[in-house]
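Student: Everything below, folded, please.
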Amino acid sequence: MEAISYERAFDVATALRAIREPGAVFIGGGTNLVDLMKGGVQRPLKLVDITHIGAGLDTIGTLPDGGLRIGALVRNSDAANHALVREGYPLLTEALLAGASAQLRNMATVGGNLMQRTRCPYFYDTAFPSCNKRLPGSGCGAIAGHHRGHAILGASPQCIAVNPSDMSVALAALDATVRVAGQDGERLIPISEFHRLPGDRPDIDTTLRPDELITAVELPPPAFAHHAHYLKVRDRASYAFALVSVAAGLRLDGNAVSTAHIALGGVAHKPWRATIAERMLTGRPLSDATLREAAAAELRAAHPQRENRFKVALAERSIVRAVEVAARGGDTGRTGATT
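Tutor: Okay, the predicted model is just below:
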């Protein structure tokens, strides 16, 4: 058994200093990290506990421009149920409540949710020798193996794993920004640039530097409080990862779409912003034909594997349904509904 050291950080500066030690990793709620350690996928030499840092990392508050700041240590359950989130950003509430179990939401943090790793079984099970994400250069076992839940968009010959986060899909549709602290000070990362597509380095999930700490997620002023919906399609109704999910937010001028924000989950290595569908809907009256046309155009770039070809049609239909529900004013009584 390898020895693991532990340090509790009480401020950001101490945390940033400790993380520079070889083999050091941050631990917050630990709901993903502990699983990875148990399976031998990740073998840290030092745990840097950040749960006792103050400095607003565990609070939610408004920004000067009317937006919202959610501290990185805010629990998923607290974020989902906070009045400012429920009233201004119901899309985020729906996505958070669709993810994991109540027990996990009570432990998991917003920052940790952003950093969680794929649930691809070839990554999680060290008995499989081929996984470029776990062992760079070893190959992708999923391509020749079982890949029903894997990527149909943005994948590469090196990796077809998908990002597992529900929260991140909603954040992508909401144009969130991730605030991080490092040795050189703070910087802001647009959510669209935070997660990476696999390319030839699938072992690198995000653009966060190894010596940086997420301190907050910042949201622009509410724009879709009245016309938003998160749809999660999964094999069972609770505690399951998405086969396909859709976060949809609309601004309507009568029946015409003045702004459409759509992001997909369960289909790519990162939350997939459906910019093609958004452009095709903007400025047009909503109709079933228009929606189907836009959804089909978005999925034209899909490259499914033999076991997940069904995801193409599923994603198209999910876009149509999520946008239709959002246009009706959301469906808070069916958070995380399945089809």
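Student: rest of the way, CA atoms for contacts and neighbours
Tutor: OK.
Student: all helices of the stretch 151-300 of the chain, in order?
Tutor: 167-173, 191-194, 275-281, 288-298 (DSSP state H, counting those that start in this stretch).
Student: wait, which of those helices is closest to A181?
Tutor: With CA to CA as the criterion, A181 lies closest to helix 191-194 of the helices of the stretch 151-300 of the chain, at 14.1 Å.
Student: just checking, what packs against that closest one?
Tutor: With contacts defined as 3 or more CA pairs under 8 Å, 6 or more residues apart in numbering; DSSP states H and E, the secondary structure elements packing on helix 191-194 are helix 167-173, strand 177-182.
Student: hey, which helix is longest across the protein?
Tutor: Counting residues, the longest helix found in the chain (DSSP state H) is helix 310-327.
Student: Can you pull out the residues in contact with that helix?
Tutor: Taking contacts as CA atoms under 8 Å, 6 or more residues apart in numbering, the residues outside helix 310-327 that touch it are 152, 226-231, 233, 243-250, 252, 262, 267, 288, 291-292, 295-296, 299, 302, 304, 331.
Student: this one as well, want them side by side:
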Amino acid sequence: MRELTYLRPDDAAAAVAAVSGDPEARFLAGGTNLVDHLKLGVARPGTLVDVSRLPMDAVEEVGDLPGPLGTGLRIGANVRNSDLAADRRVRERFPVVARALLSGASGQIRNQATTGGNLLQRTRCVYFQDVTTPCNKREPGTGCSARGGHARYNAVLGASEECVTVHPSDLAVALAAVDATVVVLGPDGERRVPVADLHRLPGDRPQDDTTLRHGELITAVELPDSPGARRSGYYKARDRASYAFALVSVAAALDLAEDGTVREARIAWGGVAHKPWRATRAEEELRGRVPDEEAVRAAVRVELEAAETDDQTAYKTTLVEGATVLVLDRLRQGGPR
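Tutor: Okay, here's the model as predicted:
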């Protein structure tokens, strides 16, 4: 049995100091991902710093956020997924967030999982979780077993020779679609990172899932109010009805003019890349147009020009196109879905 040092600091600053000063230390919140990796031997930290009881568990109104309205919600990093999905303000003003959360995991896990931890969960690639196989994400330089192996879940956008895995979070995809920001506390103080910039593509460093530095702790997520956020939705295609990760997922927020044309569209895809994929080219194609099926399919195909597929992953481009049409049609016709 591997021995661990367990610490439970009294405040966030002490937690940051404990982890930043120890290269083998890790934060522990809900533990729904990390504990699995401890059991599998994927993670082998020397110290666990428990942040689950720190007072970061409130959903608060704020009035000084960037965005068209300046108002929004500040979500503490320890807010449980089930509580966030049930919050009336989230359901009314950010329905895409509530729906994404309810699409993830199971009721029991949502009761345990935290907002910050959900964003930092690691890939469910079968080779990453099997310590008997080569994996550049788990052991840099050993190779990528997913290339030439079971590839049905592999990325079709933004992959590299080093890694073809995808990011598993439903919440992260929804937050990317509403221009959310994460608040991060580190040894050098507090900073804010747009969710779109939190995760990174694999490049030649697939072991680095995010742009956070060692010892930086997510303390909150800020959701700016916007007309599009209120008209937002989420769709997740998966192999079974519950407790399954996305084959592909689509989060979208739509702001329409009085004539039905698009003022602003925000589209994010899950299950297709190492990070939530903001479909910015598709968004630009839709601006000023009525988002009917023909226009949406054309915009999605522009975004997918960079996709790389094989016999196992070709289905993803078809699936994400159809799912994007479905979500935007629902938003165009009747609002949140």
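Student: Only the buried subset of the contacts of helix 310-327 of structure 1, as a ChimeraX command please.
Tutor: The following ChimeraX command selects only the buried members of those, with burial defined by 16 or more other CA atoms under 10 Å:
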select :152,226,227,228,229,230,231,233,243,244,245,246,247,248,249,250,252,262,267,291,292,295,296,299,302,304,331
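Student: about what we covered before: what span of structure 2 lines up against the longest helix of structure 1?
Tutor: Under the alignment (TM-score structural alignment), helix 310-327 of structure 1 falls on residues 315-332 in structure 2.
Student: for the matching stretch, the distance to its chain's centre please.
Tutor: 19 Å (CA atoms, centre = their mean, to the nearest Å).
Student: Now it: buried residues?
Tutor: Using 16+ other CA under 10 Å as the burial criterion, the residues of stretch 315-332 of structure 2 that qualify are 316-317, 320-332.
Student: ditto for stretch 59-78 of structure 2
Tutor: When neighbours are counted by 16+ other CA under 10 Å, the buried residues of stretch 59-78 of structure 2 are found to be V59, L65, P66, T71, G72, L73, R74, I75, G76, A77, N78.
Student: Stretch 89-106 of structure 1 too?
Tutor: Within stretch 89-106 of structure 1, the residues scored as buried using 16+ other CA under 10 Å are 89-100, 104-105.
Student: so which of these comes closest to A237 of structure 1?
Tutor: When the buried residues of stretch 89-106 of structure 1 are ranked by distance to A237 of structure 1 (CA to CA), A98 comes first, at 9.2 Å.
Student: Among the contacts of helix 310-327 of structure 1, name the ones in strands.
Tutor: 228-231, 233, 244-250, 252, 262 (DSSP state E).
Student: so how many other residues sit close to H214 of structure 2?
Tutor: Here the count is done by other CA atoms under 10 Å, and H214 of structure 2 has 17 residues near it.
Student: what does it align to in structure 1?
Tutor: If you follow H214 of structure 2 across to structure 1 using TM-score structural alignment, you land on P210.
Student: And R278 of structure 2, by the same measure?
Tutor: The criterion is TM-score structural alignment: under it, R278 of structure 2 has R273 as its aligned partner in structure 1.
Student: before we move on, back to that, the longest helix of structure 1 vs structure 2, mean deviation?
Tutor: Taking mean CA distance after the TM-score superposition for structure 1, the mean distance separating helix 310-327 of structure 1 from the aligned residues in structure 2 is 1.1 Å.
Student: In the stretch 1-150 of structure 1, what residue spans correspond to helices?
Tutor: Assigned by DSSP H, counting those that start in this stretch, the helices in the stretch 1-150 of structure 1 fall at 12-18, 33-38, 76-81, 83-88, 90-98, 102-107, 110-115, 121-124, 141-144.
Student: and the third one, which stretch of structure 2?
Tutor: If I follow you right, that is helix 76-81 of structure 1. The alignment places helix 76-81 of structure 1 over residues 81-86 of structure 2 (TM-score structural alignment).
Student: can you list contacts of the matching stretch?
Tutor: Looking at what lies outside stretch 81-86 of structure 2 - CA under 8 Å, 6+ apart - the contacts are 59, 90-91, 97-99, 101-102, 107, 110-115.
Student: before we move on, what about stretch 11-30 of structure 2?
Tutor: Around stretch 11-30 of structure 2, the neighbours that count as contacts under CA under 8 Å, 6+ apart are 8-9, 34, 45-52, 54-55, 78, 112-114, 117, 185-187, 214-217, 219.
Student: show me what contacts the residue lying closest to D235 of structure 1 once chain neighbours are set aside?
Tutor: Counting by CA to CA, 6 or more residues apart in numbering, D235 of structure 1 lies nearest to L243, which is 7.5 Å off, once chain neighbours are set aside. The neighbourhood of L243 of structure 1, defined by CA under 8 Å, 6+ apart, consists of G149, K232, V233, R234, D235, G265, G266, V267, K311.
Student: mind redoing it with 7 Å?
Tutor: If a contact means CA atoms under 7 Å, 6 or more residues apart in numbering, then L243 of structure 1 has G149, V233, R234, G266 as its contacts.
Student: Just give me the neighbour total for the third one.
Tutor: Under the neighbour criterion other CA under 10 Å, R234 of structure 1 is assigned a count of 20.
Student: So what does it match up with in structure 2?
Tutor: Aligned partner of R234 of structure 1 by TM-score structural alignment: R238.
Student: I figured its match hits F245, correct?
Tutor: Yes. The pair formed by R238 of structure 2 and F245 meets the contact definition of CA atoms under 7 Å, at 6.4 Å.
Student: That's all I had, so thanks and see you.
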